[in-house]
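In: Curious how this folds, go ahead:
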Amino acid sequence: MAYDLEEQEQIASLKAFWNKFGNLITWLAIIVLGSYAAYNYWNYYQRNTAAEASGLYEEMQKSLAAKDNTKVQRIAADIESKYARSAYAQMSALAAAKSAFDANDMKTAKARLQWVVEHGSDEYQSVARLRLAGVLLDEKAYDEALTALGGEVLPQFAGAVADRKGDVLVAQNKVAEARSAYQAALDAMAKNDPARQLVQLKLEAIGGTAATPKAAA
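Out: Below you'll find the predicted structure:
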């Protein structure tokens, strides 16, 4: 097929352009298509993973209702190993810790709670710190309990953390420090918080007097 002079010049320019930029264009296309495929796969993987983790968590709920601690721990370990980055791993660890505690298996309870402290996020981590400190308080591991309470927690848990610190300090016979902790708990709690009355009773029981709360209602 014959081309006129103008067409030949256009073809020559296209060839020159492709010789110069062809490889770059090809690689850019491969990267874009690869990224799109990876994005679609990731979405599919996330949906599939969430569904599997949800199924295991539902199975755990049945085992909790049946008070089958052995099965609860097995499912918790399975979720932790396969879906550690999901919220289900944190929820199952907290549930498994309670199951172990009820079964008087303090070692497992502490291990589950410690896992959430180390790997959990936000609310789950804060809850785990409080519960772990409670178990350690029961075991008279007071310094460890205070260490557990010493990490960062969400602001809405500040009152509960200070209250638990007060309990630990009372157990250590550190009355003055306990009073300060209980007062800090009252300062952090809203006026309508149902836990306030108990904290006030504990404060008064060790010779303290509740000051005007600083927290807003």
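In: okay, CA-based contacts and neighbour counts for the rest of this
Out: Will do.
In: Any idea how far stretch 189-201 is from the middle of the chain?
Out: 26 Å (Cα atoms, centre = their mean, to the nearest Å).
In: ranges for the strands of this structure?
Out: With DSSP state E, there are no strands along the chain.
In: Looking only at residue counts, what's the top helix in it?
Out: helix 5-65 (DSSP state H).
In: which strands and helices sit next to that helix?
Out: Contact analysis of helix 5-65 by 3 or more Cα pairs under 8 Å, 6 or more residues apart in numbering; DSSP states H and E lists helix 69-82, helix 87-102 as its packing neighbours.
In: Let's see this one next, to set against the first:
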Amino acid sequence: MMATFDLEEQEQLAELKTWWQQHGRRVSSLVLVVAIGFAAWQAWQWWQNQQAGKASAVYAGLQQAAGKNDLKQVKLLSGELIEKYAGTSYAGMGALIAARVEVDQRDNKSARAQLAWAAGHAKDEGLRALARLRLAVVLLDDKAFDEALAQLATTPPAPFTPRYADVRGDIYHAQGKTAEAAAAYDVALAAIDAQEKAADDSGRGSKRAAYRDLVQRKRNALNATVPPAAEAKS
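Out: Sure thing, here's the model as predicted:
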């Protein structure tokens, strides 16, 4: 019986040797590729964590500079985030903070550049939507009405729907387009009502009510009656 087992083992070893001679190089290559891929993934994760840590420190400095209204330092640190850490969320958030400080100090040109970058490159979809919204407001302030409307032409994430429609109403109103403004405000009001109906939060209800009241007052001031669907046709 032992001799039989030895013979079977020898045959299996011979088969394994033959198989290895035929496929061993391919298997070794696959193992090497997997090992290299895993090492590269680990290196990438390490680098990403390093970048995020460094970006976080720069962002903290930017927040401090913004709190002091130090425009020069705000621009410097925001530029560093965009130049060195564009792949992190901190770059987009930093651009939004920098734009706010620049608008406060009447540097709309720089604010527009910051917001345009964030609208196109921020890592988070919500940040990109917010950047487009704020850019539209700055463009409205600069009376660049067509450019402002272009920023709001895309469909935003649902939470931004009321604000996008509201700002469209402001732009149309500034252009003297009363019917279009009324229709936009109607869309904003309907979106606010839909969000209120679907909401399961208790802390933001009063804020939504105050915001709805503001939009309603703007709508009432137009003395125009336009169905909500009219905005889509305008």
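In: Highest mean neighbour count out of the helices and strands packed on helix 5-65 of structure 1?
Out: Of all the helices and strands packed on helix 5-65 of structure 1, helix 87-102 has the most neighbours on average by mean count of other Cα atoms under 10 Å, namely a mean of 23.
In: how about that one, which residues of structure 2 does it hit?
Out: Counting by TM-score structural alignment, helix 87-102 of structure 1 pairs with residues 89-104 of structure 2.
In: which residues touch the matching stretch?
Out: 52, 55-56, 59, 62-63, 66, 69, 71, 74-75, 78, 81-82, 85-86, 108, 110-112, 114-115, 117-118, 121-124, 127-128, 131, 138 (Cα atoms under 8 Å, 6 or more residues apart in numbering).
In: Check how far it sits from its aligned residues in structure 1, on average.
Out: Superposed on structure 1, stretch 89-104 of structure 2 shows a mean distance to its aligned partners of 0.8 Å (mean Cα distance after the TM-score superposition for structure 1).
In: thinking again about what came up before, so how do I select the buried members of the contacts of stretch 89-104 of structure 2 in PyMOL?
Out: Selection of buried members from the contacts of stretch 89-104 of structure 2 for PyMOL, criterion 16 or more other Cα atoms under 10 Å:
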select buried, resi 52+55+56+59+62+63+66+69+71+74+75+78+81+82+85+86+108+110+111+112+114+115+117+118+121+122+123+127+128+131+138
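In: measure Tyr124 of structure 1 to Gly151 of structure 1 for me?
Out: 13 Å (Cα to Cα, to the nearest Å).
In: got it, and Gln8 of structure 1?
Out: 74 Å.
In: Same question for Asp193 of structure 1.
Out: 23 Å.
In: what's the burial count for Leu149 of structure 1?
Out: Number of residues near Leu149 of structure 1 (other Cα atoms under 10 Å) recorded here: 23.
In: From Arg164 of structure 1, how far off is the residue nearest to it when sequence neighbours are not counted?
Out: Nearest-residue entry for Leu149 of structure 1: Arg129, 5.9 Å, with adjacent residues in sequence omitted and distances by Cα to Cα, 6 or more residues apart in numbering. Note on Arg129 of structure 1: its distance to Arg164 of structure 1, by Cα to Cα, is 10 Å.
In: Also Leu132 of structure 1?
Out: 11 Å.
In: sorry, back to before: in structure 2, what residue corresponds to the residue nearest to Leu149 of structure 1?
Out: Aligned partner of Arg129 of structure 1 by TM-score structural alignment: Arg132.
In: Its match contacts Ala116, doesn't it?
Out: Yes: Arg132 of structure 2 lies in contact with Ala116 (Cα atoms under 8 Å); the separation is 7.3 Å.
In: Between the two, tell me which one has more neighbours.
Out: Arg132 (27 against 22).
In: The more buried one and Leu115 of structure 2, how far apart?
Out: 7 Å.
In: got it, and Leu133 of structure 2?
Out: 9 Å.
In: How much space separates Asn40 of structure 1 from Val32 of structure 1?
Out: For Asn40 of structure 1, the distance to Val32 of structure 1 equals 12 Å [Cα to Cα].
In: one step back: report the mean deviation for the longest helix of structure 1 after fitting onto structure 2.
Out: Averaged out, helix 5-65 of structure 1 is 1.8 Å away (mean Cα distance after the TM-score superposition for structure 1).
In: how about stretch 31-49 of structure 2, which residues of structure 1 does it hit?
Out: Under the criterion TM-score structural alignment, stretch 31-49 of structure 2 matches residues 29-47.
In: What residues sit buried inside that stretch?
Out: Per 16+ other Cα under 10 Å, stretch 29-47 of structure 1 contains no buried residues.
In: What of stretch 194-214 of structure 2?
Out: 195, 211-212.
In: can you tell me which of the residues you listed are in helices?
Out: Going by DSSP H, the helices hold 195, 211-212 from the buried residues of stretch 194-214 of structure 2.
In: with these in mind, which one is nearest to Gln21 of structure 2?
Out: Nearest to Gln21 of structure 2 out of these is Gln195 (Cα to Cα; 67.4 Å).
In: how many neighbours does the spatially closest residue to the closest one that is not a sequence neighbour have?
Out: Residue nearest to Gln195 of structure 2 in three dimensions, not counting chain neighbours: Pro159, with 7.9 Å by Cα to Cα, 6+ apart. Pro159 of structure 2: 13 surrounding residues under other Cα under 10 Å.
In: Also Gln10 of structure 2?
Out: Going by other Cα under 10 Å, the residues that sit close to Gln10 of structure 2 add up to 12.
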